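**Student:** next one to model:
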Amino acid sequence: MTDKPKVEAPAVSQRPTHLHTHTFHGLAPGPKLLVLGAVHGNEVCGAKAITQLLQDIDSGQLNIERGSVTFVPVTNPLAHQLQLRIGDRNLNRNMAPSAIPQDFEDRIANVLCPLLDAHDVLLDLHSFHTGGAPFVMIGPQDNSGTLEPFTHAEAEMRLAVCTGAPRIVEGWLDTYARGVSRRAAAPTATGTARAQTLVTNPNYGVGTTEYMRSRGGYGVTLECGQHDDPQAVQVARRAILQTLALLDMASVPPEPVPADREILRLVDVTDREHAGDSFSREWRSFDAVKAGELIGVRHSGFQVKAPHDGFVVFPNPRAEPGQEWFYMARRRP
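**Tutor:** Model (predicted):
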């Protein structure tokens, strides 16, 4: 399979100068919820669902009664303006304030990180390249380790379940850390020095939810469906409403949760090394593979095979060299 021709980014006449947020305060005490859309600019289902719900609030169809909720329909306005995943870089990596911001995403993070600090719970709405069912990503079990210490695993699992996603995925940060370690040991000779510095930074696996956990809160990333699937908007809308119900912030009736849920753990990540690397077929997230099954072929002719029985996750046929090509997952025991 060959990649599609690279699409040139639309011209930008003026870079965005602000981040647009909408906050509603209930008149009774309660938690502080943050809902993000379009952290990646071409993942618009969350932005569309948030826009619908803002209209419902303005019309009185939905009332925030307890706590407060802040909606950010478009979290990366430059990437959204470009209709691309990123602006200058991936906003959902290396999430941290910058004393000396070097790119647009650094400047957004300088606004977004204090916003995350000010909230208790995060729902981050995304979509994915290839087909497949929605899934939700959670953090680690409660632990006091050095990589991602955490004390809200039970609450986070309740949040994940209420989104209605039939599949729950864990193991992001430690899997990403292994990928960073490999990149640092054998850097790809492509991209700018800035790009190489980012992808080999141990903090590069930290996105919105990881930052939220590091600040004492909890949150999930909901992958609502394929980018262009209109049903992804409804998945995002339902998740927001059910989160408000779970947190008792609005008079929204709770819906039944899936009886059968699959929990998978990410165990490894494989980078694309060359623009000529190609998949053996059009993989979708969570396609099952057997040990030794062909997944892709390197530009050199080297065959990339599944190291064990499991599932292909986040296959990205247009990944830049040195970036994540696909992940492998296994069922949680």
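
**Student:** okay, CA-based contacts and neighbour counts for the rest of this
**Tutor:** OK.

**Student:** for the residue nearest to Leu294 when sequence neighbours are not counted, give me its contacts.
**Tutor:** Closest residue to Leu294 apart from its sequence neighbours, by CA to CA, 6 or more residues apart in numbering: Lys305 at 4.4 Å. Lys305 makes contact with 291-296, according to CA atoms under 8 Å, 6 or more residues apart in numbering.

**Student:** among those residues, who's most crowded?
**Tutor:** The residue in those with the most neighbours, by other CA atoms under 10 Å, is Gly296 (22 neighbours).

**Student:** correct me if wrong: it contacts Trp283.
**Tutor:** No. The pair Gly296 / Trp283 is not scored as a contact, 9.8 Å apart, by CA atoms under 8 Å.

**Student:** want to put them side by side, so please do this one too:
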Amino acid sequence: MQTSTPSPQTGPDAPYPIELEFPDIRPFAEGNTGIPYVYTFDSGVPGPHVMVNALTHGNEVCGAIVVKELLDVGIRPRRGRLTLAFANVAAYERFDPANPDASRFVDQDFNRVWTPAILDDRSRDSVELRRAREMRPVIDQVDFLLDLHSMHERSAPLSVCGPLEKGLALARALGTPAWVVCDEGHPEGRRMRDYAAFGDPASPKNALLIECGQHWEAGAAEVGREVTAGFLVLHGIVESTELPPGWLSQPEPAQKVVRVTEPVVASSFDFRFAGNYNGLETFPEAGTIIAWREGEPIRTPYRNCVLVMPSLRQLRPGVTVVRLGELLDL
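**Tutor:** All right, here's what the predicted structure looks like:
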């Protein structure tokens, strides 16, 4: 899938240039699991079941690039099982460089449906729910999930580890990216990384969601390769020498951990930020105005408040437009 590049950015709401080529993933449609676009390889040797997932959102191409490259080189696990998947392919197929944000999903956000109550409720139907139900049997078997994402705005990459200590421990063990966000998720619904045993503190199963950078910047694919390589080596799925050259990077010398305390949700289309924020802006003083919602100021609730993924590109009532977090002193 070849894309053209929109005009250069001229303001905070203008489109970002598309620096990545969207790969043709149609040759992988059959899969090898009975589920389209999902591949599982079994080493025959005891070990964990590790999954690398791409295209939770249809316009987040960096994960698709990484998973396609792993399939192209014929990567196979030394122990345990490895699953490689393209998730919301229906949204990906709708990508239009003239309106690149429109293909995030078809009917609803694929990453807000991951509770048994929603998945089991057959009175509900959407393109995304059908795909989640189709993929669910494989995800139920996974021990360690790496879900590759990207962000609306150009911000430093970050690891989203969920609210549990086991998630933070996994982010630290991976050692990259430099920023780690601990959070409860979104009011609109549960993410795949928090689904079932991944969100159970008593279970050894674990997951990370990596925001690799802005959706279409070239560096997002590089981050995707690095975190995927580190994740596979960390769990003994492959040796570093079995990965393509240049994939494995050194862990960050230090990581900054942000614990999200609250989402800021738009109640209408009348919402604006006080500045041109991209993400990870840190405000040293409590009480600083960061936005206005229907004319009312929104202020930082504490010192060293961090803005996590602020964006108005998907603005509508009920949508989280930014999350506020405390910078933890490690």
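
**Student:** please point out which of the contacts of Lys305 of structure 1 structure 2 shares.
**Tutor:** For the contacts of Lys305 of structure 1, the contacts that are reproduced in structure 2, applying both residues aligned by TM-score structural alignment, their matches' CA atoms under 8 Å, are 291-296.

**Student:** take these and keep only those in strands.
**Tutor:** Counting by DSSP state E, the kept ones among the contacts of Lys305 of structure 1 place 294-296 in strands.

**Student:** give me the aligned partner of the residue nearest to Leu294 of structure 1 over in structure 2.
**Tutor:** Counting by TM-score structural alignment, Lys305 of structure 1 lines up with Arg299 in structure 2.

**Student:** where's the equivalent of Leu264 of structure 1 over in structure 2 relative to Glu252 of structure 2, distance?
**Tutor:** Alignment note (TM-score structural alignment): Leu264 of structure 1 maps to Val258 of structure 2. Using CA to CA, to the nearest Å, one gets 16 Å for the distance from Val258 of structure 2 to Glu252 of structure 2.

**Student:** between those two, which has more neighbouring residues?
**Tutor:** Remark: of Val258 of structure 2 and Glu252, Val258 carries more neighbours, 23 against 13, as counted by other CA under 10 Å.

**Student:** I'd guessed that one sits against Asp329; true?
**Tutor:** No. The criterion here is CA under 8 Å, and Val258 of structure 2 misses it with Asp329 at 9.2 Å.

**Student:** where does Leu71 of structure 2 land in three-state SS?
**Tutor:** helix (DSSP: H, G, I helix; E, B strand; the rest coil).

**Student:** for the nearest residue to it once chain neighbours are set aside, what are its contacts?
**Tutor:** Closest residue to Leu71 of structure 2 apart from its sequence neighbours, by CA to CA, 6+ apart: Leu84 at 7.9 Å. By CA under 8 Å, 6+ apart, Leu84 of structure 2 lies in contact with 38-40, 51-53, 67, 71.

**Student:** could you look up the SS state of the counterpart of Leu84 of structure 2 in structure 1?
**Tutor:** Under the alignment (TM-score structural alignment), Leu84 of structure 2 maps onto Phe71 of structure 1. Per three-state DSSP, the local secondary structure of Phe71 of structure 1 is strand.

**Student:** nearest to His274 of structure 1, of the contacts of Lys305 of structure 1?
**Tutor:** Gly296 (12.1 Å; CA to CA).

**Student:** that closest one pairs with which position in structure 2?
**Tutor:** Per TM-score structural alignment, Gly296 of structure 1 is aligned with Ala291.

**Student:** what residues does that match make contact with?
**Tutor:** Ala291 of structure 2 makes contacts with 271-275, 297-299, as judged by CA under 8 Å, 6+ apart.

**Student:** same deal with His80 of structure 1?
**Tutor:** Neighbour list for His80 of structure 1: 38, 40-42, 74 [criterion: CA under 8 Å, 6+ apart].

**Student:** can you do 6 Å?
**Tutor:** Neighbour list for His80 of structure 1: Gly41 [criterion: CA atoms under 6 Å, 6 or more residues apart in numbering].

**Student:** list the buried residues in the helix or strand harbouring it.
**Tutor:** For His80 of structure 1, the element it lies in under DSSP states H and E is helix 77-82. Of all the residues in helix 77-82 of structure 1, those buried under the rule 16 or more other CA atoms under 10 Å are 77-82.

**Student:** show me where the stretch 51-200 of structure 1 has helices.
**Tutor:** 77-82, 104-117, 153-162, 172-185, 193-199 (DSSP state H, counting those that start in this stretch).

**Student:** just tell me which of these ends up closest to Val136 of structure 1.
**Tutor:** Closest approach to Val136 of structure 1 among the helices of the stretch 51-200 of structure 1 (CA to CA): helix 153-162, 6.2 Å.

**Student:** what about Pro187 of structure 2, how many residues nearby?
**Tutor:** Residues lying near Pro187 of structure 2 (other CA under 10 Å) number 13.

**Student:** re earlier: tell me how far the match of Lys305 of structure 1 lies from Arg323 of structure 2.
**Tutor:** Arg299 of structure 2 sits 12 Å away from Arg323 of structure 2, going by CA to CA.

**Student:** try Ser267 of structure 2
**Tutor:** 15 Å.

**Student:** which non-adjacent residue is nearest Ala49 of structure 1?
**Tutor:** Spatial nearest neighbour of Ala49 of structure 1, excluding adjacent residues (CA to CA, 6+ apart): Arg237 at 4.9 Å.

**Student:** for the host helix or strand of that neighbour, grab the matching residue range in structure 2.
**Tutor:** Under the criterion of DSSP H and E, Arg237 of structure 1 resides in helix 231-246. The alignment of helix 231-246 of structure 1 onto structure 2 (TM-score structural alignment) covers residues 219-234.

**Student:** after superposing both structures, state the mean offset of that stretch relative to structure 1.
**Tutor:** For stretch 219-234 of structure 2, the mean deviation from structure 1 after alignment is 1.2 Å (mean CA distance after the TM-score superposition for structure 1).

**Student:** who's in contact with that stretch?
**Tutor:** With CA under 6 Å, 6+ apart as the test, stretch 219-234 of structure 2 has contacts from 62, 66, 212-213, 238-239, 247-249.

**Student:** how far away from the center of its chain is that stretch?
**Tutor:** Counting by CA atoms, centre = their mean, to the nearest Å, stretch 219-234 of structure 2 is centred 13 Å from the centre of its parent chain.

**Student:** in that stretch, which residues are buried?
**Tutor:** Neighbour-count burial for stretch 219-234 of structure 2 flags 219-233 (criterion: 16+ other CA under 10 Å).
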